[in-house]
Structure formats: structure tokens, C-alpha cells
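Student: kindly generate the corresponding structure for this input.
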Amino acid sequence: MTKRHRKKWVDALSLVLPVLLFFAVLNCFTTYLYYQDYQCKMDILTEVAAGAETTGMDVAAGWLKGNDHQANEQGKQLLEQYGYWENKGTSFYVRFRQNIMITGCTSAVLCLSLLTFLFYRKKAEAKESRKRLEQLEQILIAFRENHFEVVPDTEDHVWQERLKFQLEAIGHHIQLLQEEARAEKESTKEMVSDISHQLKTPVAALDTCFSILLRNNLSETEQQEFRIRCRSALDGLETLLQSLLEISKLETGLIQLDQKTLPIMDTIISAVNRTYPKAAEKGIELIFDCNESLEHCALMQDKRWLGEAIINVLDNAIKYSPEHSKITIRLQKRTGFVRIEIEDQGIGIPQSEYHKIFQRFYRGTAPEVREKSGTGIGLYLSRQIIEQHGGTITVASGKVRKGSTFLIQLPENGLS
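Tutor: Below you'll find the model as predicted:
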């Protein structure tokens, strides 16, 4: 027996057995009542038959008053003597048997009627279920063909509205997934294009330098110069590849931040110490402005990666600041967050580029920017890292309309 046939038998038995059990119990109960009535009538006859002791009026009065009565032994003997006590041909017994037969036939008719009704109802429900499944199949086929405006056809308006709502939600979710997939595809194309563009410059420089070095008419000084240029191009290429690797790890989730409650001051000082040699080469003074109450301010952070984000901002400030200028680092506590300001006196950023400089591979349009070497990845990485800490990074003009001020805001969750 297959699973499908077994299920049909189980459904049929679950439908028939309760009905049969109910009518069987009902028939037993009515038979018991009819027998009690028959027995009561026979007890009355025993008292009437023994009429020598009591009159018929006394017997009737006793029964009407509800007195307990049992079969009169003398009357019972008289009925047995004449063959009426156990005679199944008496009118009382015939009536008893007729009542049982009528009740049984009525129960059977009602039972069959109820089973027929339940059978056809079950069949109608199964038909409706098959219809709904067929509609769902057609709707899913339409969804596969990107047709999401499908309304189920049914007379059950409540079910129709519920199903329509759920299908619309699923269709909307599928559309969002498709849009995300398209956006991811475009982003991948853009990234490949950007990487190709970024690799083109150092690779072209290497190709040119090696082509010149292959000539035999170069002096020792010229050869040394082109070797230095090759080394510089290789260093730039290595830096670019390292940055691309970090971007890939961040965007694919391979880098999991290990956040702990640590003093934010230690992270900032560590970042300043790592960028200080570059600032010293240009004679740039790094000024730290912080309230003493914030020296022990602790935040939930991954010290290594948050430090990398701050270093990228400081490197950017040092690169585009003139010699013997100042870079000011401020730490402030605001309601609900801690704010880090890094202000330089450099070339500044046009307001039209405020929202672009944190994009991957973007570099400013100013001639001073083009003169400096760079990949356009540093600020993008900083934004990614800070956002994974639940914070934000923005840029504004300097305090005296000169240079730029980068504003880093981190939530004070875990502030102690």
C-alpha cells in the first residue's frame, strides 16, 4: 500500500469511526430507556393481576404518586401460569421491539445522511485545496517570469486578502533581492574597472622603465635613476594591492571586528605615533586638544582597525598640508557619542566633493591632488571601519575657512 492510499484510508476512518461510535452509543442508550419502560409496564401488570389485595385505583394512585414499585410476586406467578410473563408475543413486547427497530432505522438513516454530507464536504474541501494549489503553482510560475502583480481567484475573500498580502510581500522581497543582485553586479563591474585603472599607472611606469633599462646606451647614473623609479613603482603597486586586499576582506566579511572596551585615547595616541615621522619630515606640528576628564574614556572598539581608520585620515591630512603647518586633533564628549576632530591647514576640499571623497578609488579634481601619489582607498576604508563600529565620518571646511576638518563620531556604548 502506497503512502497516498494509506493516507486516504486514514482520512476515511477518521471520518467514519467517530460517527459510527456516536450512533452506536445513542442506540444503546435509547434501547435501555425502552427496556426500562417495558419493564415498568410489566410490573404494573403484576400488581393488577394480584388484585385481591389492592384495587385497581390503589395501583394507579401509587404509580401516579411516583412510589417505588417492584414486581408483585403473586401477580408474576399468575402471569407465568397463564404464559404471559416470558411470552414475547405480548403487545408490550411487540411495542418494545417496534420502538427499537424504528430508532435503529432512524439512526441508520441519520448516520448515512451525516456520513454522506461529511463525505461531500470533505470532497469539496479537497477540490478547493487542489484549486488553491494550482493557483499557487501558476502564481509561482508567474513570479519566476518576473510577473508579481498576480491576484488569486477565490470566493473566500478573507483567504484571498491574506494570500494576496503574503504574495505581495514575497514579490516585493524578490524584487529587492533582484535589485541588490543587479547593484552588486554593477558594483563588481565598477570595482574591476577601477582596479584596472589603478593598476594601469604603476604597470605602465614599470613597463617604460624596464624598456629603457634594456637599452645599451645608458650611463650608470641613468640606469640607477630608472632602477629607483622601478622600485618606486613597485612600492606603489604593493601598496595598492595591500589596500585592495583589505577592501576585499572588509566587503566580504572576512574581517570580523574584535571589539573590546578600551580607552579611545590610547588608540588615538598610537595612530599619532605611527604618522608622526611623516609629519616631522614636512615640519608639521601635531596638536592634541583634549579635556583631562576624557583621558580614561573607554569605548567598545577594535583597537587595530579603528587605529587604521584614524591613521588613514591623518595620512591624508599630512599629505595635502603645506610644510610647517599645524594639524589639530580634538577629542570631545557629546550626548550619546564621542567626537574626534582632525583639522588641517591644507588645500581644502570643495563642498561639491564632500560626499564623494569617501567613495572607493575617488580622488579629488584639484591639481594639487593629482600631483600627489595615491589610490583613493584610504578614506573609503576609514568609512567602512568606522561604520562597522556604529559610527560616522564626515568632512567640513576648516575653522578659519582654510583646510579641512574630518569629524569622527563613535557611540558611547560601553563608556566608562
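Student: please count neighbours and contacts with C-alpha atoms only from this point.
Tutor: OK.
Student: quick one: the helices in the stretch 151-300 of the chain?
Tutor: 157-213, 220-252, 264-281 (DSSP state H, counting those that start in this stretch).
Student: hey, which of those is tucked in deepest?
Tutor: Of all the helices of the stretch 151-300 of the chain, helix 264-281 has the most neighbours on average by mean count of other Cα atoms under 10 Å, namely a mean of 17.
Student: other SSEs contacting that one?
Tutor: Judged by 3 or more Cα pairs under 8 Å, 6 or more residues apart in numbering; DSSP states H and E, the packing partners of helix 264-281 are strand 285-290, helix 303-319.
Student: please provide the structure for the following sequence as well, for comparison with the first:
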Amino acid sequence: MIDSCPRTECVSRQGESDVDLDLGERADALRARLREMLAELLPADWSGSFSDDPRVRGISRQVLDRLAEEGLLTIDWPPEYGGAGATLWEQAVVREEMWAHLEPRGPQYMGLSWVGPTIMAFGTEEQRATHLPRIGKGEAVWCQGFSEPEAGSDLGALSLPATPDGDGWTLRGQKIWTSYATIADWCFLAARTTRDADSKNHGITIFLLPMERAGVSVRPIASMMGPHHLNEVFFDDVRVTAADVLGEVDEGWQVIKYVLGHERIGIPRYARDERVLAELGEVAATSAGGAGVNFVRALVHARTARLLNYRAIALREAGRLTDRVASGARIASIQLDQEVADLALDVLGPAGIAPTPGDGILGHAEDVYRYARSATIASGTIEIQRLLVARSLMSEEAQ
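Tutor: Alright, predicted model coming up:
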């Protein structure tokens, strides 16, 4: 396998000092420890957690329990919230190894990567006490109620109304494309509490909503991606109160920006893609046509995506992460995802269509290909990411 943690340096021009991206011996040891654990726990036919098979859920549960037992599940969380207080780089290693092994944590990666940290940053003491222990043990499944039929990646255009009603609000409307909604315990929900003619971003409020609350219903959307990826969620006179609000009423845009900052660099797709390339290398070298050249090109792009993500992590650690850097890293990662998936099926040909348990990640090349189709849409389309980069560059030119 290609070394997933190269000893390399990347110079950042975002500040006065350079950023050293040598992850060091602790990161190398952690990576080896995780690989040994996953080799022990994952079966040869493991193809990821998006499945209705109870066996798959059971395997994810085993992985979560083992990670928690060894203090790795919430490795980067502060000790006061049950974490190990590790560095962002150690967190990156855990994320990389999980995604390189088709995310055996299942839907819990959302709670661990951004729901929990967001509640730490904006939640009340009661909300922290209620949610963080369950997230930290991998016992609560969350879904994200952001996108709507008329507001996909443009979150400022969301219109699900939260209408004032006594000591709270009433929700009536719909969300769409909501992953894991059929099995989620909680929804991280954005709704509109005020319409502000001067700013579409003002007037949004975040609610922490239990999915079992009266009036909430879910309808799966059949797709080529398989179960649990896409769902519609309907709110039929659902009651919410001040106790459900995360952060300040009408100021949910600040929470959303915090979430997106974590989400854009929280899924290291490049790690899975590097594993595909590692297994594909020998096959590509002996293939006819331009497969060898395309393989080398994809490998260069994989290294580029990794370094761009590492720069974003370094700048977050320094408190200087910008939308431009985060979006730039994401653009490289999602384009790489589709490039590598396309290359894998091109090289493997008909053999890549049928699952082949025990044949590494290439045994699931068709599943990797289907998953990659959504890469440039999910968590903010590539067009939105490019727009954020362009606006940042134009702002710099104007200064």
C-alpha cells in the first residue's frame, strides 16, 4: 500500500510563518495501530456501512466499541468532554484510516467529526450533558437537516418555517437528500425563524430535534447509491422550544459556517483514493492504452489533494483557516474521487462490475464508483466551492 502518511513539508503563504506538515512518529504509530485493529475486525467482504444488513451494523458496533475502549473514538475531543485531547493531526490520521477502510464507524462519523464539536462550541451545559456522552460512545445517530427542494447548496435560501407558537415554534415543511434519516435518533435542523429582507443569512435558527417527535416522518429516496444515502424528511406541525435551539435564535448562520468549516475537510476522500491507486498500480502498469499515464496523473492529483487538506488542517490549528483554503482542498478531493473511480473501472473492465470479496478495495470498485458520483454534489456542490474561492480571490484583489 502507498504510504498514507508521507514525511513531507508544505509551505503555506497564508501567514508570516511556514507550516511544517511532517506528522511525526506518534502519527505513524497511531496509523499502524489502527490498521492492525481494522485488519482484525473487518471481514474480507466489507464494503462500507450503507447497508440494510444487520451484520453490517453489528460490525460497525464492534469497531466503535473497540475504538472507544482504546480511547480513539473521540481522540481529538477535550478531556472534559470525554476525549483524549489529541492534536488535529492525530484526528486526521484516524479519519484517513477510517475512510481508507470504507468508514466502518458508519453514520457515527458525522457526530464525531462535526455535530459533537459544534455542540461543544455553541451548546448550553444541558445540551452538552445530554448529547456529548452519547455521541462520544457512538450511541446516537444524527442526520443533517439542511437541504430543501428549493434550497440545496444555497443554504441562505432555505425556507422551512419555524412559526412562533406560544413558548416555542411550529415546524411545517420539508428537507431532502438527508442521509441516515431512516435510522437517525436526532436531526441537526436548520429552519427559518425570521425573514430578513436585508440579509437572507439572518433569521435562520438551528434546532436539535429528536426524530421521534410527533409530526416527523421520513420517506427514503431510491437511488443508485443504495440504502440510507438519500431521504426526504417531512415536518407536520412539529413543536420545538427554546430548549431545542443551538446557539442564538436567528443567528444560526454562524453555526452553519462552523459546521461547514469542519465538514469540508472532515472527509479525507483522498485516503480511500490512494488505497484504490495502491491496489490498482500493478494492474494499470500492464494495461493497454493510456492506463499507465492516467494512473500516474491520478497519483499526482492524490498527493496534491492530501497536501491541500494538510494545509487546511495546519491553518485551522493556527486559527487562520479561510473559506478559500477549505473549499480549495475540497475541490481537489472531490474531483480526485471521481477521477480515481473512473480509472478503476476503465482498468478493471467488466471484472470491476461484480463484487469480489477478499480482493481488497478493488473487489468493490463498482460500489466505489457509484459513491463517487455524488462527490461533487454532497456537502455543497463543486460550483458553490468554486464560487467561495472566486469571491475570496476577488476580495483580495479589491483590497
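Student: any idea what the TM-score is?
Tutor: The TM-score (TM-score structural alignment, normalised by the length of structure 2) is 0.20; 131 aligned residues with a Cα RMSD of 6.9 Å.
Student: need the helices of the stretch 151-300 of structure 1 in TSV with distance to residue 15 of structure 1, can you?
Tutor: Below are those laid out as TSV (distance: least, Cα to Cα, whole Å):
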stretch	distance to residue 15 of structure 1
helix 157-213	25
helix 220-252	56
helix 264-281	72
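Student: to residue 111 of structure 1, which of these lies closest?
Tutor: Checking the helices of the stretch 151-300 of structure 1 against residue 111 of structure 1 by Cα to Cα gives helix 157-213 as the closest, at 32.1 Å.
Student: show me what the host helix or strand of residue 406 of structure 1 is packed up against.
Tutor: If you go by DSSP states H and E, residue 406 of structure 1 is part of strand 404-411. Packing partners of strand 404-411 of structure 1 (3+ Cα pairs under 8 Å, 6+ apart): strand 337-343, strand 392-397.
Student: any idea which of those strands is most buried?
Tutor: The stretch of these with the highest mean neighbour count (mean count of other Cα under 10 Å) is strand 337-343, at a mean of 21.
Student: ok so, going back, dump the helices and strands packed on strand 404-411 of structure 1 into CSV; add distance to residue 316 of structure 1 as well.
Tutor: Converted to CSV, these look like this (distance: least, Cα to Cα, whole Å):
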stretch, distance to residue 316 of structure 1
strand 337-343, 10
strand 392-397, 12
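Student: nearest to residue 386 of structure 1, out of the ones you listed?
Tutor: Nearest of those (Cα to Cα): strand 392-397, 6.1 Å.
Student: surely residue 368 of structure 2 is in a helix?
Tutor: Yes - Residue 368 of structure 2: assigned to a helix according to DSSP: H, G, I helix; E, B strand; the rest coil.
Student: does it touch residue 339 like I think?
Tutor: No - judged on Cα atoms under 8 Å, residue 368 of structure 2 makes no contact with residue 339 at a distance of 11.3 Å.
Student: looking at those two, which one has more neighbours?
Tutor: residue 368 (26 against 20; other Cα atoms under 10 Å).
Student: which SSE is residue 262 of structure 2 in?
Tutor: helix 252-264.
Student: which residue ranges form the helices in structure 2?
Tutor: Assigned by DSSP state H, the helices in structure 2 fall at 24-41, 54-69, 88-100, 108-110, 116-122, 125-136, 252-264, 269-285, 291-317, 323-348, 365-372, 382-398.
Student: with residue 143 of structure 2 as the reference, name the closest of the ones you listed.
Tutor: helix 108-110 (7.9 Å).
Student: for that closest one, packing partners?
Tutor: strand 142-145.
Student: packing partners of the strand it packs on?
Tutor: Taking 3+ Cα pairs under 8 Å, 6+ apart as the contact cut, strand 142-145 of structure 2 packs with helix 108-110, strand 186-192.
Student: let's see it at 6 Å
Tutor: strand 186-192 (3 or more Cα pairs under 6 Å, 6 or more residues apart in numbering; DSSP states H and E).
Student: which of the residues in the strand it packs on are buried?
Tutor: Along strand 186-192 of structure 2, these residues count as buried under the neighbour rule (16 or more other Cα atoms under 10 Å): 186, 187, 188, 189, 190, 191, 192.
Student: what residues are up against residue 166 of structure 1?
Tutor: Neighbouring residues of residue 166 of structure 1 by Cα atoms under 6 Å, 6 or more residues apart in numbering: there are none.
Student: quick one: it from residue 277 of structure 1, how far?
Tutor: 61 Å (Cα to Cα, to the nearest Å).
Student: what's the neighbour count on the nearest residue to residue 23 of structure 1 once chain neighbours are set aside?
Tutor: The shortest distance from residue 23 of structure 1 to any non-neighbouring residue, by Cα to Cα, 6 or more residues apart in numbering, is to residue 107 (6.5 Å). Look at residue 107 of structure 1: counted by other Cα under 10 Å, it has 17 neighbours.
Student: residue 107 of structure 1 in helix, strand or coil?
Tutor: helix.
Student: any idea how far residue 76 of structure 1 is from it?
Tutor: Distance from residue 107 of structure 1 to residue 76 of structure 1, by Cα to Cα: 35 Å.
Student: ok, now residue 339 of structure 1?
Tutor: 111 Å.
Student: same question for residue 247 of structure 1.
Tutor: Counting by Cα to Cα, the gap from residue 247 of structure 1 to residue 76 of structure 1 is 110 Å.
Student: what's the answer for residue 34 of structure 1, then?
Tutor: For residue 34 of structure 1, the distance to residue 76 of structure 1 - Cα to Cα - is 21 Å.
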